[in-house]
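Engineer: take a look and give me a structure for this.
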Amino acid sequence: MSITADLIRGHTDTIILAKLMECDSYGYEINKAVYKASNQMYELKEATLYTAFKRLEDAGCISSYWGDQSTGARRKYYTITELGKKTYQQKINEWLEAKRLLDTLLHTD
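Structural biologist: Alright, predicted model coming up:
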């Protein structure tokens, strides 16, 4: 079973922030990590990923820098900011509240 984009929509930013909480990273590496962590059930589309990066950077949740080119292609790395860490925690709390509500409404608790 694969997870549809509709089910995940609205959580893309939080997923990216979660990966950046672990370490600085670049787009392709984040996409691979999400795919692996989801047991190959979910993969971010490239357009979705880079649109989210722009949105998060414009909001001050992440910043970017160019990596060292000596190891191959020059990559744009992203790092989470203090505001991004606060936003991540807020989104996690919102998710937990929504999960509790859905568990109650769907009688899954």
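Engineer: make it CA atoms for all contacts and neighbour counts henceforth
Structural biologist: OK.
Engineer: what are the ranges of the strands in the protein?
Structural biologist: 25-26, 62-66, 76-80 (DSSP state E).
Engineer: among the ones you listed, which comes closest to residue 17?
Structural biologist: Comparison of the strands of the chain against residue 17 by CA to CA identifies strand 76-80 as nearest, at 6.8 Å.
Engineer: now the closest one, how far from the centre of its chain.
Structural biologist: Remark: strand 76-80 is offset 12 Å from the chain centroid, using CA atoms, centre = their mean, to the nearest Å.
Engineer: now the second one, please; I'll put the structures next to each other:
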Amino acid sequence: MSITSDVIRGHTEPIILAHLLEGDSYGYQINKEIMEKTNNSYELKEATLYTAFRRLEQAQLIISYWGDQEVGARRRYYAITEKGREAYQDYKKDWENAKAIIDTLLK
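Structural biologist: Predicted structure coming up:
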């Protein structure tokens, strides 16, 4: 079953932050791992992903830098900041609260 974007909408930033908690990464790799973790049930559109990167960077939740690959195209890497780690914890608490309410209402 495919996850509808309506269910995930509004959670793109915490999904990216959660991924970056595991280490620095770049857009294609993040999306690839999201697909792997969801058994290809969910994929971020490229425009959505890079718009989220811009919002996160403007909010100082992540920083970006260019990789130094000697082969292939240069990649822009993203790293979570301390402020981003704190924001992730807030997002996670909000999600847990919302999930508890939804679980109660749907039973």
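Engineer: TM between them?
Structural biologist: Scored against TM-score structural alignment, normalised by the length of structure 2, the superposed chains reach a TM-score of 0.97; 107 aligned residues with a CA RMSD of 0.7 Å.
Engineer: can I get the strands of structure 1 in JSON lines including mean neighbour count and distance to residue 44 of structure 1?
Structural biologist: Below are these laid out as JSON lines (neighbours: other CA atoms under 10 Å; distance: least, CA to CA, whole Å):
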{"stretch": "strand 25-26", "mean neighbour count": "20", "distance to residue 44 of structure 1": "13"}
{"stretch": "strand 62-66", "mean neighbour count": "16", "distance to residue 44 of structure 1": "18"}
{"stretch": "strand 76-80", "mean neighbour count": "20", "distance to residue 44 of structure 1": "16"}
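Engineer: closest one to residue 52 of structure 1 among these?
Structural biologist: Across the strands of structure 1, closest to residue 52 of structure 1 is strand 62-66 (CA to CA), at 10.4 Å.
Engineer: who are the packing partners of the closest one?
Structural biologist: Packing partners of strand 62-66 of structure 1 (3 or more CA pairs under 8 Å, 6 or more residues apart in numbering; DSSP states H and E): helix 46-58, strand 76-80.
Engineer: and the last one, what does it pack against?
Structural biologist: Using 3+ CA pairs under 8 Å, 6+ apart as the contact definition, the elements that strand 76-80 of structure 1 packs against are helix 12-22, strand 25-26, strand 62-66.
Engineer: how about the strands of structure 1 in CSV, adding distance to residue 94 of structure 1?
Structural biologist: Formatted as CSV, those follow (distance: least, CA to CA, whole Å):
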stretch, distance to residue 94 of structure 1
strand 25-26, 25
strand 62-66, 20
strand 76-80, 19
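Engineer: center of structure 1 - which residue?
Structural biologist: For structure 1, the residue nearest the mean C-alpha position is residue 16 (1.6 Å; CA atoms, centre = their mean).
Engineer: what packs against the longest helix seen in structure 2?
Structural biologist: Of all the segments of type helix in structure 2, defined by DSSP state H, the longest one is helix 82-106. In terms of contacts (3+ CA pairs under 8 Å, 6+ apart), helix 82-106 of structure 2 is packed against helix 12-21.
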